[in-house]
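> sequence and predicted model, in that order:
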Amino acid sequence: MCLSPFLLLGGPALCSASPQVTADAAVLMDAETGRILFERQAHQPRPPASTTKIVTALLGFEFGDLEDEVIISQKAGSTGEASINLFPGERVALGDLLTGALVRSGNDACVAIAEHIAGSEEFFTLWMTAKSRIIGGRSSQFFNTNGLPHKHHWSSAYDLAVVTREAMRRPEFAATVRSRRATLKNRQGWPKEIKNTNALLWSYPFADGVKTGTTRAAGACLVASATKNNRQLIAVVLHSDDRFGDSLRLFEYGFNQLR
């Protein structure tokens, strides 16, 4: 319970105790206003791992037609680690690629999205960096679409909150990242049924997105969204020992800030 002199005067209860967060960098943002409710090393450039895919998908939804047929290139089909197992020459709807990137964290899907939208992944990453800066990011520079290790590829907790706030305004993006499971309807290969990597969707009833990320350099990362009583918060934790627990504690802190 929050105790405050404001409460005795009939005003709102203010909770000031900071949440216990293990992440090296973190941000909690009010999605409506952009107000920062909590921060730790918020502007420190760090490897973002697969949270990069938020920016890739934002541009994919903005500039692509979800019904477009994409022919998978040799480069996209051979992109490894987390993937949806695309193969060169396969024909896939852009909407399925975006779902595969956000829900299953498909590295291969991100390359295919970039090549379809911009002609090459290299050119698309210039758009990613520019998009981040245009909407208020300060630290990001992207050298790939999926967050695979690159010594000059980085973002920050604050920048990731900013791009997520922008992305969640798009109904298609928001609907995709809150899905626990999804079906890739218009592809030739497998898998067709995929499960979201964001465990917070099962463990926290107010969670409605967004994206996990993990590499050795980045550690365990999570950009998460939750909505309670018509108030949406965005939490970012980078290099965390307990990314789901950190995010839950940030959300509860934020929702209790003003009651």
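Cool, the structure landed.
> all contacts plus neighbour counts: C-alpha atoms, from now on.
OK.
> all strands for this structure, in order.
25-30, 36-40, 69-71, 91-93, 181-183, 193-195, 207-215, 219-228, 231-240 (DSSP state E).
> take this one as well and set it beside the first:
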Amino acid sequence: MYGTLRRGGRAALAVVAACTLCLLVAPAAAAAPAPAADPVGGPLMTGGRVVVSLPPGVPRPPKITAKAYVVADAETGEVLATKAPHKPLRPASTLKTLTALTLQPKLDEKTVYTASADDANIEGSKAGMVPGGTYTVEQMFQALFLNSGNDAAHGLATLNGGVAQTVAEMNALADSLQAHDTRAVSPEGLDEDGQVSSAYDLALFGRAALANPAIMEYAGTVQAPFPGRMVKKGKRRPTFQLWSHQKYVLNYDGALGIKNGWTTLAKNTIIAAAERNGRTVLVTLMGASQGWQEAVQLSDWFFRHGGKAAPVGELVEPGAPTGAVEAAAPTLAPAPPAAAPAARAQVPGTGSGWLGKVLAVLGVLWATVAALRLRVHYRRRQRRRRLAAQGPIGPPRRPLPRERPARTGQPVR
């Protein structure tokens, strides 16, 4: 048995050595992988650190809790400060901006819609739509922005032909805007599996919204009447006031909108725009402990110091080529763009990089040892079966003790 295991061990060592040589010795003629294209918006629109380009003496953006953000000049599209702009995160109700961009050009604001139980019973924030109640498209868009009404979003999607069709159109629009980090699953922005966006994509949605006067009118409205429960014919239907939930709009001087959001998993998210002295700031936040307050801090930095900052990226136009911006050297930039593909290539499981090769060798070694243990177990089992087939046998004879000579030199009798 020991000999079998020893022979198997030699074989295992030979296999491991061969596999190690195959994995670690790269062919001399192997072609280098093609470099990855720059991220949308420019080569610095990557990494997880704050990226900004400032002359000496100009303060950096304030430290905030957001996992990702973008500060941009809405007029020029220049990105002046950013953190993890393409990090995929849950968008919460900021995704309703994409819903509005998709549906507002298609639906007549005077069209009347009759709400269903599915609209009224949807989870999350609601404006107060009731089954059988009638609402105009204009009223539902007001509810979408003021109260972040999920019932209004569901009703608008239903009027558009259904949730599935609306979501497909939302994703198509996001793609045309070059918001490639976004994948919509619902028109409300709830925490659905797979529903993600990025701070950069939210900035693209915000800039598109700023170019749509009807959407900006909804986004900047502070209050509006909304129909209440249905009543018998001949009686006047009651109304109540919808008040904006957007504290950035209510509290920041020059605020224009656009949309805030919050869920348990997404935390605070926001698309915010404001105008002062002929300049318009566009701020997006994702994964923040505080939403509108942090947007205020970044907006203040833009209006005080943004004119001295050099762009580190751009908000691309729909369908425009990507990566065309030549940004100035940032004061704190991530690793050079060429290093990013190499770092990604060394992630375990990709099949390349020294760590992946070592893991592959360990896998071969584990498989070889497992095979040897199975072989030894199989041989022991065969031996027990052969002994059982021979039937019972008597106890083994004990050998007689060897005779020892007496001390006197005489043989023992």
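Yep, it's here. Since this is a predicted model, take the numbers as computed values, not measurements.
> work out the TM-score between the chains.
For this chain pair, the superposition-based TM-score is 0.89 by TM-score structural alignment, normalised by the length of the first structure; 248 aligned residues with a Cα RMSD of 2.1 Å.
> can I get the strands of the first structure in TSV with distance to residue 47 of the first structure?
Below are the strands of the first structure laid out as TSV (distance: least, Cα to Cα, whole Å):
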stretch	distance to residue 47 of the first structure
strand 25-30	11
strand 36-40	16
strand 69-71	29
strand 91-93	30
strand 181-183	27
strand 193-195	25
strand 207-215	9
strand 219-228	9
strand 231-240	9
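> alignment lookup: residue 116 of the first structure to the second structure.
Matched by TM-score structural alignment, residue 116 of the first structure corresponds to residue 159 in the second structure.
> shouldn't its match be in contact with residue 114?
No - using Cα atoms under 8 Å, residue 159 of the second structure is not in contact with residue 114; the gap is 9.2 Å.
> hang on, the earlier thing: any chance of the strands of the first structure in JSON lines, with distance to residue 164 of the first structure and mean neighbour count too?
Shown next, in JSON lines, are the strands of the first structure (distance: least, Cα to Cα, whole Å; neighbours: other Cα atoms under 10 Å):
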{"stretch": "strand 25-30", "distance to residue 164 of the first structure": "10", "mean neighbour count": "26"}
{"stretch": "strand 36-40", "distance to residue 164 of the first structure": "14", "mean neighbour count": "17"}
{"stretch": "strand 69-71", "distance to residue 164 of the first structure": "25", "mean neighbour count": "19"}
{"stretch": "strand 91-93", "distance to residue 164 of the first structure": "24", "mean neighbour count": "20"}
{"stretch": "strand 181-183", "distance to residue 164 of the first structure": "20", "mean neighbour count": "16"}
{"stretch": "strand 193-195", "distance to residue 164 of the first structure": "21", "mean neighbour count": "15"}
{"stretch": "strand 207-215", "distance to residue 164 of the first structure": "8", "mean neighbour count": "26"}
{"stretch": "strand 219-228", "distance to residue 164 of the first structure": "8", "mean neighbour count": "25"}
{"stretch": "strand 231-240", "distance to residue 164 of the first structure": "8", "mean neighbour count": "27"}
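> go through those and name the closest to residue 15 of the first structure.
strand 36-40 (11.2 Å; Cα to Cα).
> give me the angle between that closest one and strand 25-30.
Angle of strand 36-40 of the first structure versus strand 25-30, following axes from the mean of the first three to the mean of the last three Cα atoms, to 10 degrees, is 180 degrees.
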